[in-house]
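# following is a predicted model, sequence given first.
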Amino acid sequence: MKRLSEVRKVQRFGKSTLMVSLPAEWVKVMGLKPGDLVRINVREDGTLVVVPHSSTVHREESIVEILISSKTSDELLRRAIYTSYITGHDKIVIRSVDPSLTADQVQGVRSMVRALIGAEIVEQDLSKIVVQVFIDTARYNIQNLVSRMINIIKSMISYLNAGLHEFKTSLFRELLELEFELDRVYTLAVRYTYVLSSQREQESAEELPLLTEYRALIKSLEDVGDTLSSIAKLVDGDSTFEKLARILREPIAEISDLINYSLDVMMASLNSRNVLLANKSVDITAELVSYFSKLEYSVVKKVGMEEYPKVRSMLERIRLACNYLQSSAEMIFDIVVASKGNRIDLTMK
């Protein structure tokens, strides 16, 4: 429904009750009638949120139409579909002004739809494709999506370790599959934050003030995954790294253990909303970056000049992943502290 902005007068009802009438258009859209219940939520900034108590009320379906021609590149079309998805549209209608879509455009739509959780092609003819997004936002919350992203990253690290130990192509390919799944969850999380900011439902009231921090957090986690996948692409099938596996295996395993530990502490602090634990996760990731610098120096000393550039390239990617992880920990600290409102307890027990 369209946004409403009105100024209404507070009326006196009886001796001690003040009242404000509900907008007629809003009442009609929500399907309310006399005697129905509404939920009232008061936020910390004083904003009063009123939503129907009935869980059967849903937001109006959002439809977007994308007009293309035969000259529209499939890359541009894919980007438009992606943006339409993350900004919360439920139905995406792709329509060509020419008699038919090109073969590349059709394949581009299909590959993009496969990358979007809950999206399916429900209608198709020569000049039109309709994509429906079957996502019930009420089934998700941003914290669960963050948890899913962290678990995928931990799995990626496990496959990277196994890949360097056994040097099997299949292990590196599985890591890339996990990165594809991480991107899907990331995209859904971004969509969730957009829909959440527009719906402002009572169940999600706690998350609303922290949407900016959550968006920064999920972006940092996605960057960690992208960096890990770039390591797999760099190493996969390269005989130079296979020869250096003995040198790289132990330091990579050490840094991986530290990354996994930091991820566990980050998730625990986010779930418990424990400020001291969140601060610990920031300290751990800072130590991780420092520890990696020492580890990098010891590894570089053991390789020859011929292998140095490739090893250096891989180590730089690991360093970048550690930096993104540190940013993620800082975002979680911000979220945990902000969730405490006007009272932040830093006492040690």
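Thanks, I have it.

# CA atoms for contacts and neighbours, from now on please.
Noted.

# check which helix or strand the spatially most central residue of the chain maps to.
Nearest to the mean C-alpha position of the chain, counting by Cα atoms, centre = their mean, stands Tyr186 at 3.2 Å. Assessed by DSSP states H and E, Tyr186 sits inside helix 169-199.

# run the chain-centre distance for that helix.
In terms of Cα atoms, centre = their mean, to the nearest Å, the centre of helix 169-199 is found 7 Å from the chain centre.

# can you mark which positions in it are buried?
Residues of helix 169-199 classed as buried under the neighbour-count rule (16 or more other Cα atoms under 10 Å) are 171-176, 178-196.

# now do the following helix or strand past it against helix 169-199, angle only.
Using DSSP H and E, the helix or strand that directly follows helix 169-199 along the chain is helix 211-235. Following axes from the mean of the first three to the mean of the last three Cα atoms, to 10 degrees, one obtains 160 degrees for the angle between helix 211-235 and helix 169-199.

# take this one as well and set it beside the first:
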Amino acid sequence: MKAATTTTARQEAALGDHREVRKVQFTGRSTYVLSLPKRWIEEMRLRAGDQVTLVREADNSLSIVPMSTGPADSLSEATAVIMPAESASTLRRKVVSMYLAGYNIIHLKLKAGRINPALRDAVREVVRRNLVGTEMIADASDVITLQVLLSLPELSVNTAIRRVYLIASSMHKDAMLALSELNAELAREVIKSDDEVDRFSLYVLRNLVMATQNGRVLREMGLKNPSDCLSYRAAVKSIERVADHSCGIAEAAVRLKEKLPKETLAKIEKMSYLALAVLGDSVEALLRRDYQLADRTVDAVEDVHALEQEALASMEKDRTRDLASVKLVLEDIRRTAEYASDIAEAALNETIDEVIEKGAAKSKQ
């Protein structure tokens, strides 16, 4: 009993000024009334007669959403201080962190003096290469201001994840083509495409962070529960790593001096085809909430390991030159399949309740 009391006290302390206890009143013959805090009404700029929407959440709590408010992602602006000895890499990480936190207007202010050209170029580079829908709207001697112009409804989280997956899978296919043909130009294009994956990955992660903080954002993104954000985050990071491994294959294509023996190449391509197949199935299982497909995908990954051993045996038989580089290619393909397994496991975790509910329903019948 003492422990429960302590827990309640901690919860109340954490709620702080955000918690208000009000009584439910009964009026007329069938109407229950609950007064709203004046401070909240003023902050939402509501007046008598304005409409609000009541949304019943998964945990049976109610959310009150003003119908007259602007986009749900309009968070307040934030200012970060740039220290005199700060490096360009540190500043880039600071900008990305503020972007991921969900701020729409980001001020970068130097503590003293003028912002040097290297830091200014670093900000321009990270905006151009990594931040979707972001523009530099002010560039003074001591402050730089960025604004995120893209609103949440522009791109649903499912659409964005599918876009990231399509880019990553295309990178893998092109990297394998570059490897088979020793096409250095195509390999370099694959490496350049990694920036596009990073941009959309950060965009999705930013939206997921905002969704965990705001139920309205969660619904606008097409998600049901805050727990969905964890699974989607794991999926995005896994797809991002698949793109990195595609770059690894492309880099090997640039290094190799001679084409691989046909038999060895055929086994590597077979392994690659299966890795891409399980990656596609894992993403579909997550987005369609398909437990059975996710379960089959996890099993299929084991076949990739068997194909890797076959490819290694073929390489030794053919006495493949530059064996170390080719082994790295096999590792890149295997890791692609293993990241697909991670996505499939996230899909399993996300849909297990649906499987349990179906089983419970059958047992009652």
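Here it is on my side, so go on. None of these values were measured; they are calculated from a predicted model.

# what lines up with the residue nearest to the centre of the first structure in the second structure?
Aligning on TM-score structural alignment places Tyr186 of the first structure opposite Ser201 in the second structure.

# its match touches Arg241, doesn't it?
No - Ser201 of the second structure lies out of contact with Arg241 (Cα atoms under 8 Å); the separation is 10.5 Å.

# is it fair to say Val164 of the second structure lies in a helix?
Yes - when classified by DSSP: H, G, I helix; E, B strand; the rest coil, Val164 of the second structure is found to be part of a helix.

# which residues touch the residue nearest to the centre of the first structure?
145, 149, 218-219, 222 (Cα atoms under 8 Å, 6 or more residues apart in numbering).

# distance to Met267 of the first structure and neighbour count added to these, as TSV?
Below are the contacts of Tyr186 of the first structure laid out as TSV (distance: Cα to Cα, whole Å; neighbours: other Cα atoms under 10 Å):
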residue	distance to Met267 of the first structure	neighbour count
Leu145	11	18
Met149	10	24
Ile218	13	23
Lys219	16	19
Glu222	15	24
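
# now distance to Arg43 of the first structure too, for the residues you listed, in CSV please.
Formatted as CSV, the contacts of Tyr186 of the first structure follow (distance: Cα to Cα, whole Å):
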residue, distance to Arg43 of the first structure
Leu145, 24
Met149, 29
Ile218, 25
Lys219, 27
Glu222, 31
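
# and the residues you listed, which is closest to Pro23 of the first structure?
Among the contacts of Tyr186 of the first structure, Leu145 lies closest to Pro23 of the first structure (Cα to Cα), at 35.3 Å.

# what span of the second structure is the strand or helix carrying that closest one aligned with?
Using DSSP H and E, Leu145 of the first structure sits in helix 142-166. Under TM-score structural alignment, the match for helix 142-166 of the first structure in the second structure covers residues 157-181.

# hmm, who's touching that stretch?
Residues outside stretch 157-181 of the second structure that contact it (Cα under 8 Å, 6+ apart): 183-184, 186-187, 190, 193-194, 196-197, 200-201, 204, 207, 221-222, 236, 239-240, 242-243, 245-247, 249-250, 252-254, 259-260, 265, 269, 272, 276, 280, 283, 287.

# OK, contacts around the aligned partner of Ser100 of the first structure in the second structure?
The equivalent of Ser100 of the first structure in the second structure is Arg114 (alignment by TM-score structural alignment). By Cα under 8 Å, 6+ apart, the contact set of Arg114 of the second structure is 141-142.

# can you rerun that using 10 Å?
Counting by Cα atoms under 10 Å, 6 or more residues apart in numbering, Arg114 of the second structure makes contact with 84, 140-143.

# quick one: buried ones out of those residues?
Neighbour-count burial (16+ other Cα under 10 Å) applied to the contacts of Arg114 of the second structure gives Val143.

# ok, so of the contacts of Arg114 of the second structure, who is nearest Val123 of the second structure?
Val123 of the second structure lies nearest to Val143 out of the contacts of Arg114 of the second structure, by Cα to Cα, at 11.5 Å.

# and the alignment partner in the first structure of that closest one, how far is that from Ala232 of the first structure?
Using TM-score structural alignment as the criterion, Val143 of the second structure maps onto Lys128 of the first structure. Applying Cα to Cα, to the nearest Å, the value for Lys128 of the first structure to Ala232 of the first structure is 38 Å.

# so where do the helices sit in the stretch 201-349 of the first structure?
Ranges of helices within the stretch 201-349 of the first structure are 211-235, 239-243, 245-272, 275-300, 308-338, based on DSSP state H, counting those that start in this stretch.

# can I get those in a markdown table including distance to Val20 of the first structure?
Formatted as a markdown table, the helices of the stretch 201-349 of the first structure follow (distance: least, Cα to Cα, whole Å):
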| stretch | distance to Val20 of the first structure |
| --- | --- |
| helix 211-235 | 30 |
| helix 239-243 | 71 |
| helix 245-272 | 38 |
| helix 275-300 | 40 |
| helix 308-338 | 32 |
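
# compare those and give me the one nearest Leu32 of the first structure.
Among those, helix 211-235 sits nearest to Leu32 of the first structure (Cα to Cα), with 29.6 Å.

# that closest one packs against which elements?
Judged by 3 or more Cα pairs under 10 Å, 6 or more residues apart in numbering; DSSP states H and E, the packing partners of helix 211-235 of the first structure are helix 142-166, helix 169-199, helix 239-243, helix 308-338.

# neighbours around whichever residue in the first structure pairs up with Ala285 of the second structure, how many?
Under the alignment (TM-score structural alignment), Ala285 of the second structure pairs with Ser269 of the first structure. Using other Cα atoms under 10 Å, Ser269 of the first structure is surrounded by 22 other residues.

# and Lys109 of the second structure, by the same measure?
19.

# mind checking how far the host helix or strand of it is from the chain centre?
In this structure, Lys109 of the second structure sits in strand 105-110 according to DSSP H and E. Relative to its parent chain, strand 105-110 of the second structure has a centroid offset of 25 Å by Cα atoms, centre = their mean.

# what comes into contact with it?
Everything outside strand 105-110 of the second structure that qualifies as a contact, by Cα under 10 Å, 6+ apart, is 74-84, 86, 91, 94-95, 98-99, 115-116, 123, 134-149.
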